[in-house]
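Trainee: any chance you can model this:
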Amino acid sequence: MRPRAVVTGLGAVTPLGVGADELHRRAVAGESGLADGLGLCRDFRPADHLSRQQIRRTDRFTQLALVAAAEALAQAGWTDGPPPYPAERVACVVGCALGGTASFETQAEVLRQQGAEFVSPLMVPAMMANAAASQIAQRHGLRGEALCLASACSSATQAIGTALLLLAAGAADAVVVGGAEASTSELVRAAFRTAGALSESGRSVPFDRDRDGLLIGEGAGILVLETEAGAAARGATVLGEVLGYGSTCDAHHLTAPDPTGGPAARAVTLALEAACVTPGQLGYLNAHGTGTVLNDSSECEALRLALGPALDAVPLSSTKSCTGHLFGAAGAVEAIATLQALRHATAPPTVGLREPDEKLGPLNLIRHATPLAAPALPGGRRAGLSTSFGFGGHNAALVLAAADAPGTTGTTKGQE
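Mentor: Here you go, the predicted structure:
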């Protein structure tokens, strides 16, 4: 029997602010961190959290990850001294799709204007996609396996899945895991614009009849995962669980999803089967929901294949409507948003949703903060589903669970 993987720490830096609680508070309030067609972490100032040397040696995506990791580890009670496990038994897995694009673009301009001798030797360790995992491990003395998952927009979800597998295999006692991304430059936006994915209207509203694409954001989300036995032995507070993970590949097209939704549906089914959760037990669904016509349509097809009639009743929203698309960080931030919704018994809306696209079929789309139904799992826990789909045909899904946080009162189902 595989050990249960529990969450003991959450950390996030997003366009909604610094902190996992701030992410939930503002998302539930229907606020948006999007402005001028971008989701920037405007409240994040590296100097408030990091030394001058750390700032000089890291790209912004790593800085976001370091701060999110510090929050998660502090909540898990790891702040004083070494980790509560042998350092060699603590892994670090961080997803990132594009890496340090800001560092690369800056140094490319230096090369163009000043010559090769002025290019910084720090560019390579700053731009490499594994920099966030490396820096977190170095800062906190984590000497187990450290790696980066780079599978486009499913990177962080697959990182969490990898952490789950490491714990289940007995290869680690704990994993610091998540995703980070800060690729908001004009070059990146131009590439997505010419690919037909970027919103021309400057607003991204998944599942809306008038949706016209995604908006790019930046951010990081980090979770601390431990075995249930390990967390209990050290008296840690359990915030939730990762019950199941599923992943497949479309093997269909460079950027377009499989129009049948079959492979994506199988990823969801695999996650539910691993979690021993039925579609009818899901209390909330945080969809990938990018806001492109093609992605939203194919995702809804996949969800309908996997969940059947139960899909019509599950409260569903996309937090990309308030953060933008965080690429390699999206899955981790959305997993945190899902856990927070389950813990506080309130799901965040899809911000700006006015006219749901009737072509997507019957859906319980959330347009205002929605109290969640009473827990459906043993132990007074709610279950939630978070999905991620990436360019290249990467499909990944997580089933998460959490009991009510202390002081939570919203336990009846509501719908707008």
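Trainee: going forward, measure contacts and count neighbours with C-alpha atoms only.
Mentor: Will do.
Trainee: how far is the helix of greatest length in the chain from where the chain is centred?
Mentor: Secondary structure of the chain read by DSSP state H shows that its longest helix is helix 60-76. Here helix 60-76 is found 14 Å from its chain centre; the criterion is CA atoms, centre = their mean, to the nearest Å.
Trainee: and that helix, what other elements does it pack with?
Mentor: strand 5-14, helix 131-140, strand 174-181, strand 219-227 (3 or more CA pairs under 8 Å, 6 or more residues apart in numbering; DSSP states H and E).
Trainee: next, the angle strand 219-227 makes with it.
Mentor: 40 degrees (axes from the mean of the first three to the mean of the last three CA atoms, to 10 degrees).
Trainee: right, and the helix or strand after helix 60-76?
Mentor: strand 90-95 (DSSP states H and E).
Trainee: need the contact partners of that following strand.
Mentor: The contact list for strand 90-95 (CA atoms under 8 Å, 6 or more residues apart in numbering) reads 83, 130, 132-133, 136-137, 142-151, 155-160, 162-163, 172-180, 328-329.
Trainee: to check against the first, give me the structure of this:
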Amino acid sequence: MKKRVVITGIGAITPLGNDISTTWEKIKSGVSGIAPIRKIDPEKFNVKVAGEVKGFEPDAYMDGKEAKRMGRFTQFAVAASKMAVEDANLQIGKTVDPERVGVWIGSGIGGLDEFEVQHKRYLDKGPKRVSPFIIPMLIPDLAAGRVSIELGAKGINNCSVTACASGANSIGDAFRVIQNGEVDVMIAGGTEAAITEMTVAGFSNMTALSTNPDPINASRPFDKNRDGFVIAEGSGILILEELDHAVARGAKIYGELIGYGATGDAYHITTPAPNGEGGQRAMKLALKDAGISPEQVDYINAHGTSTYYNDLFETNAIKGVFGEHAYNLSISSTKSMTGHLLGAAGAIEAIFSLLSMQDGVIPPTINYETPDPELDLDYVPNVAKPYNGTIVLSNSLGFGGHNATLIFKKLA
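Mentor: Reported below is the predicted structural model:
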């Protein structure tokens, strides 16, 4: 019999704040974390805004010397993981067996920022001036590796690299590990710090990023005038725990993870399959895994990137799965406020999904001004609304045709 899995701790670093309480209060209030881009020279690009993390001091969360040997994406993951572990009151190595605690943290891009710095140093000063830490600062799995080292977690240690589905896949894959009884606890989520010249140039040249220079309304999911996503950075980490283990140690519980579905489009490297066919299958698999009917879902935290095809095909996918019930659902994209955290997006949005149930509020999709006739569902425009439901679904879709769906339930 599969084990039941609950969430007992959360931690986050986002463009809205360097902790989850600050971030969540702003999400509920419809406040945007998008601002003029600072990490790169905006004069070189037609992209002028981003969701950058502000005022982050790694020394507050880890040894300063060690922090300098980590990529920024790893620093975010370590900080968010330590917050989540503290939130869960998880005493690894004291009251919790370290061999029964695993780590699964995804990143879509890893340390590309550090690679760019070291590549320039290589060209300007030669190979002997390249940092000996460049490889561990670059490779995506080192976020999970470092978190394991910092926290003493000796169970399975892994990393899902599935573009913008990385965070959601990592949570879902960690869910399976606990369900199968391999460990009692997983530190799981996603992290990203890819606001770099090469990343922005690449996304811009494929016309994926918004060129709207106004940070107030550049990210506008489901709006007729959407023109691309706003790149962002940060990390979201959840503590997944086997239910009996959590109850035995008196842990607080945010909710239960009851369903996970993952599929591949087998269609195109960047464009979703027509009508979100792969996303439809991911949602159907998650519903089947959860043992619930579509009508039991109350709210969907959508992938909702603010690109033409994603918003259209995700809407079509929801209609394909939920039928007439799609018009009874509340659907919102919190990327309207955070921007798109790429490999960390699914993790931070999983946290928002849990907090929606806990606080009884559905976050808005801000900047929704001009309805698109092709998109006719309830996207919770501009203002949050009360929520008294018990089941939330969260979608994450990534380049390469990766689709991941997570379903959370409020415990009675």
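Trainee: that older thread, looking at the helices and strands packed on helix 60-76 of structure 1, which is buried most?
Mentor: strand 174-181 (a mean of 34; mean count of other CA atoms under 10 Å).
Trainee: after superposition, how close is the following helix or strand past that one to structure 2?
Mentor: The helix or strand immediately downstream of strand 174-181 of structure 1 is helix 186-194, counting by DSSP H and E. Its matched residues in structure 2 lie on average 0.8 Å from helix 186-194 of structure 1 after superposition (mean CA distance after the TM-score superposition for structure 1).
Trainee: so helix 186-194 of structure 1 corresponds to what in structure 2?
Mentor: Under TM-score structural alignment, helix 186-194 of structure 1 corresponds to residues 197-205 of structure 2.
Trainee: quick one: contacts for residue 43 of structure 1?
Mentor: Residue 43 of structure 1 is in contact with 15, 17, 18, counting by CA under 8 Å, 6+ apart.
Trainee: show me what whichever helix or strand residue 270 of structure 1 is part of is packed against.
Mentor: Element membership for residue 270 of structure 1 (DSSP H and E) is helix 262-275. Contact partners of helix 262-275 of structure 1 among helices and strands, from 3+ CA pairs under 8 Å, 6+ apart: strand 240-249, helix 293-307, strand 394-403.
Trainee: that helix aligns to what range in structure 2?
Mentor: Using TM-score structural alignment, helix 262-275 of structure 1 lines up with residues 277-290 of structure 2.
Trainee: what does stretch 133-140 of structure 1 give?
Mentor: So stretch 133-140 of structure 1 sits over residues 144-151 in structure 2, by TM-score structural alignment.
Trainee: what's the match for residue 383 of structure 1 in structure 2?
Mentor: Structural alignment (TM-score structural alignment) places residue 383 of structure 1 against residue 391 in structure 2.
Trainee: that match: how many residues sit nearby?
Mentor: 24 (other CA atoms under 10 Å).
Trainee: now do the nearest residue to it once chain neighbours are set aside against residue 367 of structure 2, distance only.
Mentor: Excluding the flanking residues, the one nearest residue 391 of structure 2 by CA to CA, 6 or more residues apart in numbering is residue 409, at 4.5 Å. Look at residue 409 of structure 2 and residue 367 of structure 2: by CA to CA, to the nearest Å, they are 29 Å apart.
Trainee: is residue 19 of structure 1 in contact with residue 11, as I believe?
Mentor: Yes: counting by CA atoms under 8 Å, residue 19 of structure 1 does reach residue 11; the two are 5.9 Å apart.
Trainee: count of residues packed around whichever residue in structure 1 pairs up with the residue nearest to residue 391 of structure 2?
Mentor: If you follow residue 409 of structure 2 across to structure 1 using TM-score structural alignment, you land on residue 401. Neighbour count of residue 401 of structure 1, defined by other CA under 10 Å: 29.
Trainee: any figure for the gap between residue 401 of structure 1 and residue 336 of structure 1?
Mentor: Going from residue 401 of structure 1 to residue 336 of structure 1 by CA to CA gives 11 Å.
Trainee: quick one: buried residues of stretch 272-291 of structure 2?
Mentor: Going by neighbour count (16 or more other CA atoms under 10 Å), the buried part of stretch 272-291 of structure 2 is 272-288, 290.
Trainee: contacts for that stretch, please.
Mentor: 258-265, 267, 293-294, 309-310, 312-314, 316-318, 320-321, 395, 397, 399, 401, 403-407.
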